[in-house]
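Enquirer: generate a structure from the sequence data that follows.
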Amino acid sequence: MEIQQQAIKKLANSMRIYVETHFDFQRLKNIDKEEAVDNLDRAFEAKLEAFHSLYDVSKSDIDYFSHGDTAVLILLRNAIHHRDHLLFKSWNQDMALNDGYKRHLGAEFLLAGYDVLDSPARMRYFYKLEDFYLRVDESLSSPYIEKRMRASNRKKLIGQLDTDLHFSDIKQRAKSDRYPDNQVYINVMPIFISAVCRVFKSLKEKGVEFVGFDAKAYEEPFTNELEVDFSKVVYEPLRIV
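Expert: Below is the predicted model of the structure:
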């Protein structure tokens, strides 16, 4: 259990660092936009790495691939860790760097996400929705398919994306409102929150203690307070002007 305690502490520490980086984003953006975006991206990726470290030491106790939230975090971490593709650039990177927003002047984007405890998520971190499918859906003939994953597992994950996380509802909404696939983004912060809640609750029930200041600070919210309802998708159209 001590190894799992260390992994929980590492994840909680990375979560705190992300929050601090998030709060500093606006200040730093006015000084050095590239540094602000890169800092936030690296902080989010550090959370994914820490989540994967916890997965490594607890996968014999928890089936991470039986739920969409935990399964997609593993997919996301592996995709970003290996970087053998051009997928999963954050909204900030797409829009804020290299005058990206200028290439989309006049275009409208559909930002989708989920409430946390029936309220809008306080933190937002967006990836293109289509990138998840380009990583696992063979029917799209994507050059960036996850080849290390079995075809049966990719098919299972597509079902979890569509059903557990209601990505199919988002795709249908985007199609009916005529949004191009590359103009639909998903806020992954609620997915991260839900996945961490699931794992922290399970480990706590198995008797694993939360050791260290950061782990203690996140223990109660992520084991007894926070909740995400994926059936309630929140949509936010955003036009670049």
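
Enquirer: all contacts plus neighbour counts: C-alpha atoms, from now on.
Expert: Fine.

Enquirer: geometrically speaking, which residue is the centre of this structure?
Expert: Geometric centre of the chain, nearest residue: residue 188, 3.4 Å, by Cα atoms, centre = their mean.

Enquirer: shouldn't that residue be in contact with residue 121?
Expert: No: counting by Cα atoms under 8 Å, residue 188 stays clear of residue 121, with 10.2 Å between them.

Enquirer: same for the biggest helix by length in the chain, what does it pack against?
Expert: Ranked by residue count, the top helix of the chain under DSSP state H comes out as helix 2-29. Helix 2-29 sits against helix 33-58, helix 213-220, with contacts defined as 3 or more Cα pairs under 8 Å, 6 or more residues apart in numbering; DSSP states H and E.

Enquirer: repeat that for 10 Å
Expert: helix 33-58, helix 189-205, helix 213-220 (3 or more Cα pairs under 10 Å, 6 or more residues apart in numbering; DSSP states H and E).

Enquirer: could those helices be laid out in a markdown table, adding distance to residue 108 and mean neighbour count?
Expert: Formatted as a markdown table, the helices and strands packed on helix 2-29 follow (distance: least, Cα to Cα, whole Å; neighbours: other Cα atoms under 10 Å):
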| stretch | distance to residue 108 | mean neighbour count |
| --- | --- | --- |
| helix 33-58 | 22 | 19 |
| helix 189-205 | 22 | 20 |
| helix 213-220 | 37 | 17 |
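
Enquirer: quick one more, to check against the first:
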Amino acid sequence: MNAIETALRRLANNMRLYGEAHLRYSDLAKVDSEEAIENVDRAFEAVLEAFHTLYDVSGDLVEYFEHADTTLLIALRNALHHRDHPLFHSLLSQLWLSGDPERWLGAKFLLAGHGMLAGNRALMTHYVKLDDIYARLDPKSVSPHRDTFLKGERAAARMSLVESGLALGAIRERARQKRYPSNQVYLDMVPILISAVSRAFIALQAAGVGFNGYDANAYKDTFTSELRVDLQSAEFSMVSMTNLQIFVGPKLSILQMSRSLESPHG
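Expert: Now for the predicted structure:
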């Protein structure tokens, strides 16, 4: 139990640091955009590492592989941990740190995420390419970067769970209907992270695990009774890379760059 409480405290601490990296992003990006982007991306990866540590010590208490959110989060952590492939670079990094941003002039990116049941919206985002999820997890993929740890029916069952549990089919269909190139369709991992952490916290609280430390205690009520994500509700926004957008550069977060597509005809 002490190991679980320690891992839980570490996860809560890393979530706070991730939030702080986001808060500092805009000011830092005006001075050093590369550092600002790297700080946010590395802080997100630290959250994934801490979540995986919690999974390592609490697998008997939380059904991690019975749910799409926790399954994808662990798979994403494993992919980033081994990093033997070019997948899962954030949209911020892709736009501003991977070659001349002007190559994207005129491009439009479809950004998909999941809505909060209470109607509020997360103030942080971390977008990864939807194609990368399929390239890594889909056993039907011909990608050389596919995860082969699970094979056959187990790999197919994992992909089916993630795809259906996170409404990925609906997102792909929206992209197809609106004719977005598949490499310009991105999924926000933050609502999925929120849902997964909430699921784990609720199960651990029910098992009598202590939420020790300032951060863990501060997040306890938020993630056990307040935050709920509708994983079947896909919400869409769009980033258009205009001359103005490229001129302004990475001083704006993806959330600040995007505009909502609330209508199904948007």
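
Enquirer: got a TM-score for the pair?
Expert: Comparison of the two superposed chains (TM-score structural alignment, normalised by the length of structure 1) gives a TM-score of 0.97, and 241 aligned residues with a Cα RMSD of 1.1 Å.

Enquirer: before we move on, back to that, so where is the longest helix of structure 1 in structure 2?
Expert: The alignment of helix 2-29 of structure 1 onto structure 2 (TM-score structural alignment) covers residues 2-29.

Enquirer: any buried residues in the matching stretch, and which?
Expert: Buried residues in stretch 2-29 of structure 2, counted by 16 or more other Cα atoms under 10 Å: 4-19, 21-22, 25-26, 28-29.

Enquirer: residue 166 of structure 2: neighbouring residues, count only.
Expert: A count of neighbours around residue 166 of structure 2, defined by other Cα atoms under 10 Å, yields 23.

Enquirer: so which strand or helix has the nearest residue to it once chain neighbours are set aside?
Expert: Excluding its sequence neighbours, the residue lying closest to residue 166 of structure 2 (Cα to Cα, 6 or more residues apart in numbering) is residue 231, at 5.2 Å. Using DSSP states H and E, residue 231 of structure 2 falls within strand 229-240.

Enquirer: have a look at how far, on average, that strand is from structure 1.
Expert: Mean deviation of strand 229-240 of structure 2 relative to structure 1 after superposition (mean Cα distance after the TM-score superposition for structure 1): 1.1 Å.

Enquirer: thinking again about what came up before, any common contacting residues for residue 188 and residue 121 of structure 1?
Expert: 113, 114 (Cα atoms under 10 Å, 6 or more residues apart in numbering).

Enquirer: how about residues contacting the following helix or strand past the strand holding residue 231 of structure 2?
Expert: Remark: after strand 229-240 of structure 2, the chain's next helix or strand is helix 243-248, criterion DSSP H and E. With contacts defined as Cα under 10 Å, 6+ apart, helix 243-248 of structure 2 is touched by 30, 95-96, 101-102, 104-106, 239-242, 249, 251-252, 257.

Enquirer: same deal with stretch 160-177 of structure 1?
Expert: With Cα under 10 Å, 6+ apart, stretch 160-177 of structure 1 has contacts from 65-69, 71-72, 109-114, 129-130, 132-133, 154-155, 157-159, 178-181, 183-186, 191, 229-235.

Enquirer: of these, keep whichever come out buried.
Expert: Those of these that meet the buried threshold are 65, 67-69, 71-72, 109-114, 129-130, 132-133, 154, 157-159, 179, 181, 183-186, 191, 229-230, 234-235, by 16+ other Cα under 10 Å.

Enquirer: so which of those are in helices?
Expert: Of these, the ones assigned to helices by DSSP H are 68-69, 71-72, 129-130, 132-133, 154, 157-159, 191.

Enquirer: quick check, nearest of those to residue 219 of structure 1?
Expert: When these are ranked by distance to residue 219 of structure 1 (Cα to Cα), residue 191 comes first, at 17.6 Å.

Enquirer: so what's that closest one closest to, chain neighbours aside?
Expert: Distances taken as Cα to Cα, 6+ apart put residue 69 closest to residue 191 of structure 1, at 5.5 Å, once the chain neighbours are dropped.

Enquirer: give me the distance between that neighbour and residue 109 of structure 1.
Expert: For residue 69 of structure 1, the distance to residue 109 of structure 1 (Cα to Cα, to the nearest Å) stands at 24 Å.

Enquirer: how about residue 191 of structure 1?
Expert: Distance from residue 191 of structure 1 to residue 109 of structure 1, by Cα to Cα: 20 Å.

Enquirer: check residue 76 of structure 1 too.
Expert: To residue 109 of structure 1, residue 76 of structure 1 is 22 Å away according to Cα to Cα.

Enquirer: repeat that for residue 148 of structure 1.
Expert: Note on residue 148 of structure 1: its distance to residue 109 of structure 1, by Cα to Cα, is 32 Å.

Enquirer: same question, residue 4 of structure 1
Expert: Counting by Cα to Cα - residue 4 of structure 1 and residue 109 of structure 1 are separated by 41 Å.

Enquirer: same check on residue 131 of structure 1?
Expert: In this structure, residue 131 of structure 1 and residue 109 of structure 1 are 15 Å apart, going by Cα to Cα.

Enquirer: do the same with residue 77 of structure 1
Expert: For residue 77 of structure 1 relative to residue 109 of structure 1 (Cα to Cα), the value is 25 Å.

Enquirer: same question, residue 134 of structure 1
Expert: Note on residue 134 of structure 1: its distance to residue 109 of structure 1, by Cα to Cα, is 19 Å.

Enquirer: for residue 167 of structure 1, same thing?
Expert: According to Cα to Cα, residue 167 of structure 1 stands 16 Å off from residue 109 of structure 1.
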